[in-house]
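Undergrad: With the sequence up front, the predicted model follows.
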Amino acid sequence: MFKILVATFAGLTLLTGCQSTSYTSVNDEVGLPTQLSITISNVRNTDGQLIVLVHDNSGDYHDDLNIHDPNANFYLKKVVTPSMPNTVVVFDNVPAGRYAINVIHDEDSDGGLDRMILPFTGMPSEPYALSNNIYDHFSKGDFDNALIEISAPKSKVDLRLATHLKKVVGM
């Protein structure tokens, strides 16, 4: 059993390691100040917290670190109390540009996305959402596919929470 877990972990590490990462911002210039409004739908309970992360580079996006980790860097971050069925989170003065947005419903308030041990080792067990509603069967999906354009003076983004298993089976 241990050998299966090690092989699964090694395979997942290899798959996620194949994606190109860089800690350089994809935005070459500082854009005009923008109000970014994110509506998070399908909030199923008010347990824990919603972690809303805005990324401007693939390195921080793919690091997937706990928000309490001293090595964690996010372009923007807010932690809010969830409200059902939708929660709206607003960031003011975001420079217009391209960003990837990641939302985690951290139901146990431990600061990160919990993952299954069995039966699907490594699969996220808490609901999450990514900009452009992307996901991949074996990882959170490519940064370039998650990029969206934020335009001045106001931009609105709609994200729908779901567990990874529900995303994979199309629920």
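TA: Happy to help now that I have it. Numbers count the residues shown, from 1 in each chain.
Undergrad: C-alpha from now on. contacts and neighbour counts both.
TA: OK.
Undergrad: Okay, buried residues for stretch 133-153 please.
TA: Going by neighbour count (16 or more other C-alpha atoms under 10 Å), the buried part of stretch 133-153 is Asn133, Tyr135, Ser139, Lys140, Gly141, Asp142, Phe143, Ala146, Leu147, Ile150, Ser151, Ala152.
Undergrad: Restricted to helices, list those.
TA: Among these, the members falling in helices are Phe143, Ala146 (criterion: DSSP state H).
Undergrad: got JSON lines for the buried residues of stretch 133-153, with distance to Glu126 too?
TA: Listed next are the buried residues of stretch 133-153 as JSON lines, based on distance: C-alpha to C-alpha, whole Å:
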{"residue": "Asn133", "distance to Glu126": "16"}
{"residue": "Tyr135", "distance to Glu126": "14"}
{"residue": "Ser139", "distance to Glu126": "14"}
{"residue": "Lys140", "distance to Glu126": "13"}
{"residue": "Gly141", "distance to Glu126": "16"}
{"residue": "Asp142", "distance to Glu126": "20"}
{"residue": "Phe143", "distance to Glu126": "20"}
{"residue": "Ala146", "distance to Glu126": "19"}
{"residue": "Leu147", "distance to Glu126": "22"}
{"residue": "Ile150", "distance to Glu126": "27"}
{"residue": "Ser151", "distance to Glu126": "30"}
{"residue": "Ala152", "distance to Glu126": "33"}
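Undergrad: Take this one as well and set it beside the first:
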Amino acid sequence: MRAVILLGAAALTAMAAPAAAGEVTITVTDLRSSDGVVRACMTTKEDIFPRCIKDPASHRTVVPAGENVTIRFTGVEPGSYAIALLHDENDNGKADRALGMMPKEGYGFSRDAKVSMGPPKFEDAVFDHDGTAQNLAITMRYFL
């Protein structure tokens, strides 16, 4: 009887435990060159997207640009996220623009959200992460 009670308690404890944080793997396609780096950020904060550097809890990384680019965010808690990518071809840490508006470097967003007179809205790029391993593909786009 005691073994049954202990097993039942262990089962309840396991059910009450929060979902384990998972990994989000992003395959970046269509880079026009291997110059520079790809800057990536992933946030749950709608009000600051795509500038998730303003979110101290965001996931951010920089990887070398190349023919095949894979980005991994580990320890990702379940939630609703959006991802923004920048192909920083000259590796100067910012999104270079022509005429003050048009991006000169590549960009991409989760769900391949489209750009129209500015970055997409969070709701167009948002995806749900359930805490398990998840694979996404994002196409790099270039305006110029």
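TA: Good, I have the coordinates. Everything quoted here is computed from the prediction, not taken from an experiment.
Undergrad: Drop the TM-score for these two in here.
TA: The TM-score (TM-score structural alignment, normalised by the length of structure 2) is 0.79; 126 aligned residues with a C-alpha RMSD of 1.9 Å.
Undergrad: Going by distance to Leu113 of structure 1, which of the buried residues of stretch 133-153 of structure 1 wins?
TA: When the buried residues of stretch 133-153 of structure 1 are compared for distance to Leu113 of structure 1 (C-alpha to C-alpha), Lys140 comes out closest, at 11.2 Å.
Undergrad: residue in structure 2 matching the closest one?
TA: Using TM-score structural alignment, the partner of Lys140 of structure 1 in structure 2 is Pro119.
Undergrad: For the residue nearest to that match when sequence neighbours are not counted, list the residues it contacts.
TA: With C-alpha to C-alpha, 6 or more residues apart in numbering as the criterion, Pro119 of structure 2 has its nearest non-adjacent residue at 7.3 Å, and that residue is Pro50. Under the criterion of C-alpha atoms under 8 Å, 6 or more residues apart in numbering, the contact list for Pro50 of structure 2 reads Ala82, Ile83, Ala84, Pro119, Phe122.
Undergrad: Pretty sure the second one sits against Ala40.
TA: Right, Ile83 of structure 2. Yes. Ile83 of structure 2 sits in contact with Ala40 when judged by C-alpha atoms under 8 Å, with a separation of 7.1 Å.
Undergrad: can you tell me which helix or strand the residue sitting nearest the centre point of structure 1 belongs to?
TA: Centroid-nearest residue in structure 1: Asn102, 2.3 Å away (criterion: C-alpha atoms, centre = their mean). When elements are defined using DSSP states H and E, Asn102 of structure 1 is found to belong to strand 97-106.
Undergrad: show me where structure 1 has strands.
TA: According to DSSP state E, structure 1 carries its strands in the segments 33-41, 49-55, 76-80, 87-95, 97-106, 128-130, 148-150, 154-160.
Undergrad: if you line the two up, which stretch of structure 2 does the fourth one fall on?
TA: Read that as strand 87-95 of structure 1. Against structure 2, the aligned range for strand 87-95 of structure 1 is residues 69-77 (TM-score structural alignment).
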